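> Provided below are the primary sequence and the corresponding predicted coordinates.
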Amino acid sequence: MKKIGSILILAMFFVASAFAPRTQNVHEVEADIVDLAVSTDFLSTLVAAVKAGDLVDVLKGDGPFTVFAPTNDAFAALPAGTVENLLKPENKDKLVAVLTYHVVPGKIMSTDLKNGQKATTVQGSAVTVTLKDGKAMINDATVTAADIEADNGVVHVIDKVILPPM
């Protein structure tokens, strides 16, 4: 019994240390918003769209930016053919409008969000923040992962693609 207890304590130590906050060290990788998205499999559709919209250099810029990043599943939930049409060269302006509607100038952490808050996007229209049942929503998209910090801002993962007013 004593041996099992020791093994459990050792296992808990390793699990706790794996999830402990990291301090600055030589092994820590710094990344801008684009590099962060590229390294995240479930944001690959967003990365493809950012490349097609020629927004890579902008989102690698100094910022700071707040990006509400839709997942691959969020893009897949759009009506059939929507993503393919947006990625066509002749629809680049529409694609850029949709993508820049997901970006707010400045670094807005989840603790900065207020119920009913409006934030003007790079696209020019505002998004609305709703705080309900311990969850944050941007328009009708739920924030599923918040405060992912990058060198030039912060990313909040959302479960829907939000579309600007047309």
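All right, it came through fine. Residues are numbered from 1 along each chain as shown.
> Going by C-alpha atoms from here, please, whenever you check contacts or count neighbours.
Will do.
> can you pull the buried residues of the longest strand along the chain?
Taking DSSP state E as the criterion, the chain has its longest strand at strand 141-150. Within strand 141-150, the residues that qualify as buried are 141, 142, 143, 146, 147, 148, 149, 150, counting by 16 or more other Cα atoms under 10 Å.
> adding another structure so you can compare the two:
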Amino acid sequence: MKRSIFMAAAVIAIGFTTSSVFAQTTQDTTRKTTTTTSTTTAAAADGASDVVGALASNADYSTALAAVKAAKLDSVLKAGGPYTIFAPNNISFGNLPAGKLDSLLKDPVTLATLLKGHVVMGKYGKKEIIAALTAGKGKATVTTLDGQPLTLSLVSNKLQLTNAAGSTAQVTLFDLIGANGVVNGLNGILMPKP
């Protein structure tokens, strides 16, 4: 009798433990799947047409999208390619000095110059960047649309970009895929030489 009670208690304890672990795994998996699925789905649905659509697929880059449109670069980036856009996130634009973003949005020529420093010819998703860094022993240089060198390097195990003016930003998001390229997200704006 004692043995039956002990077995029943053990089965119940194992059941609760298994349920708890399963619930945590399910929650974590759901959370990860939701994030991955929404990003992948958005990139596949909106980005299938071009890199501008890929940029539009993630709300964290809505200011970069508005800037691309204000600079009238969207028509350029929708044709040809492949392109890689290293897009500053909304927080990066929010960190500009007061009034700077508004003045840039009203000056398409200056804004286009700034944005061309974030776009390179060729597709540089995470896989291609790793290959380029491996071939270059930790560094790689690509050329932006405005003809300037953009250096990619690993700093504290994070991918950092440095432009010709010495401005730096780190890649925080990889592989928003469009039919004619890819968008990678940055935590800063690569400011050109004054």
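Looks like it arrived, so ask away. Remember, predicted model here, so these are calculated numbers, not experimental data.
> hang on, the earlier thing: distance to residue 121 of the first structure for the buried residues of strand 141-150 of the first structure - can I get that in JSON lines?
Output for the buried residues of strand 141-150 of the first structure, formatted as JSON lines (distance: Cα to Cα, whole Å):
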{"residue": "141", "distance to residue 121 of the first structure": "15"}
{"residue": "142", "distance to residue 121 of the first structure": "17"}
{"residue": "143", "distance to residue 121 of the first structure": "17"}
{"residue": "146", "distance to residue 121 of the first structure": "18"}
{"residue": "147", "distance to residue 121 of the first structure": "18"}
{"residue": "148", "distance to residue 121 of the first structure": "19"}
{"residue": "149", "distance to residue 121 of the first structure": "19"}
{"residue": "150", "distance to residue 121 of the first structure": "19"}
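> just the helices in the second structure please.
For the second structure, applying DSSP state H gives helices covering 2-47, 51-56, 62-70, 74-78, 90-94, 100-105, 108-116, 126-135.
> and the last one, what does it pack onto?
Okay, so that is helix 126-135 of the second structure. When contacts are defined as 3 or more Cα pairs under 8 Å, 6 or more residues apart in numbering; DSSP states H and E, helix 126-135 of the second structure packs onto strand 139-143.
> residue range for the strand it packs on in the first structure?
The aligned range for strand 139-143 of the second structure in the first structure is 116-120, by TM-score structural alignment.
> from the middle of its chain, how far away would stretch 42-55 of the first structure be?
12 Å (Cα atoms, centre = their mean, to the nearest Å).
> now do stretch 117-126 of the first structure
16 Å.
> Now the terminal residues of that stretch, how far apart.
This stretch, stretch 117-126 of the first structure, spans 10 Å end to end (Cα to Cα, to the nearest Å).
> What are the buried residues along it?
For stretch 117-126 of the first structure, by 16+ other Cα under 10 Å, it's 118, 119, 121, 122, 123, 126.
> rewinding a little: so what touches the match of strand 139-143 of the second structure?
With contact meaning Cα atoms under 8 Å, 6 or more residues apart in numbering, stretch 116-120 of the first structure is reached by 104, 126, 127, 128, 129, 130, 131.
> For PyMOL, what selects the buried ones among these?
Buried subset of the contacts of stretch 116-120 of the first structure, written as a PyMOL selection, criterion 16+ other Cα under 10 Å:
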select buried, resi 104+126+127+129+130
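> Include distance to residue 29 of the first structure when you put the contacts of stretch 116-120 of the first structure into a markdown table, please.
Putting the contacts of stretch 116-120 of the first structure into a markdown table (distance: Cα to Cα, whole Å) gives the following:
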| residue | distance to residue 29 of the first structure |
| --- | --- |
| 104 | 25 |
| 126 | 33 |
| 127 | 32 |
| 128 | 33 |
| 129 | 31 |
| 130 | 33 |
| 131 | 32 |
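> Residue 63 of the second structure matches what in the first structure?
Checking TM-score structural alignment: residue 63 of the second structure goes with residue 45.
> Once you drop chain neighbours, what's closest to its match?
Leaving aside its sequence neighbours, residue 45 of the first structure sits nearest to residue 72 (Cα to Cα, 6 or more residues apart in numbering; 5.4 Å).
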